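Student: What follows is a predicted structure for the sequence shown.
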Amino acid sequence: MFTHAEPTTGNISTAQKDVRAYAWVVFVLTVGLLLSDYMSRQVLNAVFPMLKATWHLSDTRLGSLSSVVALMVGVLTFPLSVLADRWGRVKSIVLMAAIWSLATLGCALSTNYGEMLLARAFVGIGEAAYGSVGIAVVLSIFPARLRSTLTAAFMAGGALGSVLGMALGGAVAAHLGWRAAFGAMAALGIILVVIYRFAITEERLAPLQPANARRQTQGAGMRLSLRSLMQGLFSTKSVVCAYVGSGIHLLVPAAVWAWMPSFLNRYYGMSTGKAAMSASAFVLATAFGMVVCGNLTDRLSKHGRERKWSAAVAFCLLCFVLLMVGFRMPPGPAQLIVIGAGMFFCAGATGPSGAMVANLTPPSIHASAFATLTLANNLLGLAPAAILTGIVADRIGLVGALQLVPFAPLVAAVAFYIGKRTYGADVDRVSALREQAGG
């Protein structure tokens, strides 16, 4: 009996039977830069207590230093990703990584809140299109059957980078101060930029991509009008639901990652270094959950293409229930275990969302499609999470603010449920249109 093979508009690697060694080199180095991306982004959270004491900042201002990065990513990800499709994805990646690394060095040199806010804004400018362009490069050279797994693994690299940024940043800050923590993240980024620049080129990627994908990327993707691009990105109800559901459900990890070190510092009496190290365990739980949930989704989807939507709904509901209970429990080991379980599922829909978007958009605009997904992720979840939590925390306390966060995945579950109802018809229709255009 044949397992179900989902027709897609972006089945760019169906005929690619062998995953060559160089493809894995590309994957490792691209994820390596993603680690640097999130280490530069999340090291700030590890030193929140130090900055609060040094510059006498409110929780709202602390939250703004985190949210400004996601805001810049949200505003710029789409235009910069479209430019990357035209200018060259590899060259764009190198330029972006150089910008965020130098901006992180600027954070280390900041002497007041205003300078730090400006440097953090440039971190966001550098990181703006990296997620969308990086995953587009990865998906272009691997089989389509691995999409949920690869998307989840790639995004889990961001979570792992957050772990390293918080843990290593907290350790360095405890011994050498917060400036050294930013400096260490900047140095790592610069080293990786140099390696990527010499190891990966568009010419070496081309043989790994099927001929039809190369023609579409080099031809149609370069000539698309804005109207045609918009039609490709928002052609169905289900792809819009994927964008919305993905963005809203990521409010949870963004809020908890930003404020967990402060939560542990204030309510468990942990020092800055210990709080950052302990908080990194929750980020690690998120990263592990992303990979497990993504792989589980791929396995389930072999026997029914709509099952990726059901999986996304289930992950969101599990997160909602566990965190609703966890943040209402009294401080202690049991509370931390339940919160950790909720964090395992809090970004579980990331892999399914990426696969949904890839399946509902043509490969020639995949960087732009993932830019749209990144835009939704940032504007609906990542950007407002830290600052909204800080604003509420200034009024009702940090615990009260964190108790409201779990309602986000409940809303996301509704969006994914709506998308599931039209997904089958949408993917068949878009696939048929792509075949007609190719013919």
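Tutor: Yes, it's here.
Student: all contacts plus neighbour counts: C-alpha atoms, from now on.
Tutor: Fine.
Student: which ones are touching residue 50?
Tutor: Residues in contact with residue 50, defined by C-alpha atoms under 8 Å, 6 or more residues apart in numbering, are 178, 272.
Student: Which positions within the helix or strand containing it qualify as buried?
Tutor: Under the criterion of DSSP states H and E, residue 50 resides in helix 48-55. Across helix 48-55, burial judged by 16 or more other C-alpha atoms under 10 Å covers 48, 49, 50, 51.
Student: Out of those, which comes closest to residue 247?
Tutor: Of all the buried residues of helix 48-55, residue 247 sits closest to residue 48, with 25.0 Å by C-alpha to C-alpha.
Student: distance of the closest one from residue 273?
Tutor: Going from residue 48 to residue 273 by C-alpha to C-alpha, to the nearest Å gives 11 Å.
Student: still on that earlier bit, residue 237: which of the buried residues of helix 48-55 is nearest?
Tutor: Checking the buried residues of helix 48-55 against residue 237 by C-alpha to C-alpha gives residue 48 as the nearest, at 40.5 Å.
Student: Next, count neighbours for the closest residue to residue 214 other than its chain neighbours.
Tutor: If the residues on either side of it in the chain are set aside, residue 214 comes closest to residue 206, at 7.1 Å by C-alpha to C-alpha, 6 or more residues apart in numbering. Residue 206 has 14 neighbouring residues, counting by other C-alpha atoms under 10 Å.
Student: Second structure follows, compare the two:
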Amino acid sequence: MGLSVADDDKTVDLARPSRSSGLYPWVVFSLIFALMLSDYMSRQVVSAVFPILKAEWDLSDAHLGSLTGIVALMVGVLIFPLSVAADRWGRVRMLVASAALWSAATLFCAFADSYGEMLVGRFFVGVGEAAYGSIGAAVIVGLFAPERRASLTGAFMSGAMFGSVVGVSLGGVIAVNFGWRWAFGAMAIIGFVLVVAFRTLVNESRIALYRHPDDVQTPSAADGGRAPLSSLFKGVAVISTYLGSGLQLFVAGALLTWLPSYVNRYYDLAPDRAALLAAVFVLLIGIGMVGCGMISDSVSRLDHSKRWTSSIGFCLASAVLLFTAFSLEPGTLQLIFLGGGAFFAGGVSGPAGALVANLTHASIRASAIGTVTLANSLIGLAPAPVVVGALADRVGLNGALHVVPVASVLAALALVIGNRYYAAGLKNLSELTQNSTNDRSATT
């Protein structure tokens, strides 16, 4: 059966591909993942040059933390409205615009002559990156079956860590050998190249052809096919997921921002070598996102409620390992515990995205995942650099990081509460879906 679609002002008659013709979804996933790498390369490259900027501009740790925190803050402020806009006006268009903006803003940072100018550039990096994670995840979730969602969401979110690895390590090497301005310039160029590739290969029409059946949605709000935005906050289970994910990402955000400075100060390494060592732990965070997502999908294949149990375990493992690590003196044993804690630090990302997808209506999925990312930003990624930096000015960086695992314990508690109300959350979604279907039938 044919399907007519509009693509760049031309109407094309296409046969809907079978579910077995699954190459294109993986192409889309690869490009979205690559842009996620670029997103965090641009975001975290500044951490690699903290020691250089601190000396050149005479900045405090709080000032340095704000250069990372302002990005996460803008993500927190803008992610929800931009995610809603993407659900209504086109997710692919929003992805392209977002990537182009953060790349341009990163290039601006390369020409900054003061802390104030750098802060302005970082502000617009945050504006560009604000909704990318939520929209990208919504596109990916819509292309694949539910039993793959924790793995694929975790893999996509791990792009943040892998991008951070490349941003911090490559940025540190470039900064030492060519100057810190070239570190920002290189990240901007990579972003622009990926924008062109994505725009060339991906469009709304082809995404619609490969959408998974449970993501098919009515594009018009007027016909009753779209769930109300208020349903994003209906039920203890979904709210607990937002809270637990955000608290755990506080831990990941603290490690992402401050590990380069930590190994620089406590292991007496030059900025480039410190960046490379810190990159190993950031890489472990990314590997943990993928691995924990796969573990969660595996144990919950027959019972999706077990995603809660696995997420709670990831949080508690992170808390114990990191608390132990920062209680030890610098050395091999500390690095081993730090690596273990890093592995579990972002482990809830995949399961949290899958749980929210299961608890919310498909028509507002970008908005739902945007709400998770909003919580991750406002509760975790935005305050973590600034809070840890302010504490470090008073008690030292090791003392500040020693307190960070408390957030993992609080995250586990929030997820325990969410687990108790999961069945009620699924019931709410079933009623919402039925009401939406009835309203649509009455309208037609």
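Tutor: All right, it came through fine. Here the structure is a predicted model, which means the values were calculated and not measured.
Student: one step back: turn the buried residues of helix 48-55 of the first structure into a markdown table, columns for distance to residue 285 of the first structure.
Tutor: Listed next are these as a markdown table, based on distance: C-alpha to C-alpha, whole Å:
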| residue | distance to residue 285 of the first structure |
| --- | --- |
| 48 | 21 |
| 49 | 23 |
| 50 | 25 |
| 51 | 27 |
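Student: What is the corresponding segment of the first structure for stretch 118-128 of the second structure?
Tutor: Taking TM-score structural alignment as the measure, the first structure aligns residues 116-126 with stretch 118-128 of the second structure.
Student: So which residues lie in contact with the matching stretch, not counting its own?
Tutor: Taking C-alpha under 8 Å, 6+ apart as the rule, stretch 116-126 of the first structure contacts 40-41, 64-66, 68-73, 76, 95-101, 103-104, 106-107, 110.
Student: The residues you listed in helices, which ones?
Tutor: Counting by DSSP state H, the contacts of stretch 116-126 of the first structure place 40-41, 64-66, 68-73, 76, 95-101, 103-104, 106-107 in helices.
Student: And residue 236 of the second structure, how close does it get to residue 407 of the second structure?
Tutor: Using C-alpha to C-alpha, residue 236 of the second structure is found at 20 Å from residue 407 of the second structure.
Student: higher neighbour count, those two?
Tutor: Per other C-alpha under 10 Å, whichever of residue 236 of the second structure and residue 407 has more neighbours is residue 407, with 22 against 17.
Student: wait, what's in contact with the more buried one?
Tutor: 247, 248, 250, 251, 319.
Student: ok, now residue 391 of the second structure?
Tutor: Taking C-alpha under 8 Å, 6+ apart, we find residue 391 of the second structure in contact with 397, 399, 400.
Student: Closest one of these to residue 232 of the second structure?
Tutor: Distance to residue 232 of the second structure across the contacts of residue 391 of the second structure (C-alpha to C-alpha) is lowest for residue 400, with 34.3 Å.
Student: what about the closest one, helix or strand, and which?
Tutor: Counting by DSSP H and E, the element that carries residue 400 of the second structure is helix 397-403.
Student: thinking residue 340 of the first structure is in contact with residue 285, fair?
Tutor: Yes. Contact between residue 340 of the first structure and residue 285 holds when scored by C-alpha atoms under 8 Å: they sit 6.5 Å apart.
Student: ok, the closest residue to residue 237 of the first structure other than its chain neighbours - how many residues close by?
Tutor: Using C-alpha to C-alpha, 6+ apart and skipping residues adjacent in sequence, the residue nearest residue 237 of the first structure is residue 419, 6.6 Å away. Residue 419 of the first structure sits with 24 neighbouring residues when counted by other C-alpha under 10 Å.
Student: What does the residue nearest to residue 214 of the first structure correspond to in the second structure?
Tutor: Under the alignment by TM-score structural alignment, residue 206 of the first structure pairs with residue 208 in the second structure.
Student: and its match, which of the three is it?
Tutor: Put simply, residue 208 of the second structure is helix when judged by DSSP: H, G, I helix; E, B strand; the rest coil.
Student: now swap in the one 3 residues further on and tell me
Tutor: When the structure is split into helix, strand and coil by three-state DSSP, residue 211 of the second structure lands in coil.
Student: OK, contacts around it?
Tutor: Counting by C-alpha under 8 Å, 6+ apart, residue 211 of the second structure touches 142, 143, 144.
Student: buried ones in stretch 74-93 of the first structure?
Tutor: Going by neighbour count (16+ other C-alpha under 10 Å), the buried part of stretch 74-93 of the first structure is 74-78, 80-86, 89-90, 92-93.
Student: any idea what residue 356 of the first structure aligns with in the second structure?
Tutor: Per TM-score structural alignment, residue 356 of the first structure is aligned with residue 355.
Student: what residues are up against its match?
Tutor: 238, 241, 307.
Student: and which of the residues you listed is nearest residue 186 of the second structure?
Tutor: Comparing the contacts of residue 355 of the second structure against residue 186 of the second structure with C-alpha to C-alpha places residue 241 closest, at 36.7 Å.
Student: give me the element that closest one is part of.
Tutor: Going by DSSP H and E, residue 241 of the second structure is part of helix 236-266.
Student: what span of the first structure lines up against that helix?
Tutor: Going by TM-score structural alignment: helix 236-266 of the second structure matches residues 237-267.
Student: quick one: the matching stretch to chain centroid distance?
Tutor: Centroid separation for stretch 237-267 of the first structure versus its chain: 10 Å, with C-alpha atoms, centre = their mean, to the nearest Å.
Student: Straight-line length of that stretch, end to end?
Tutor: End-to-end for stretch 237-267 of the first structure, by C-alpha to C-alpha: 44 Å.
Student: just the buried members of the contacts of stretch 116-126 of the first structure?
Tutor: Looking at these with 16+ other C-alpha under 10 Å, the buried ones turn out to be 40-41, 64-66, 68-73, 76, 96-101, 103-104, 106-107, 110.
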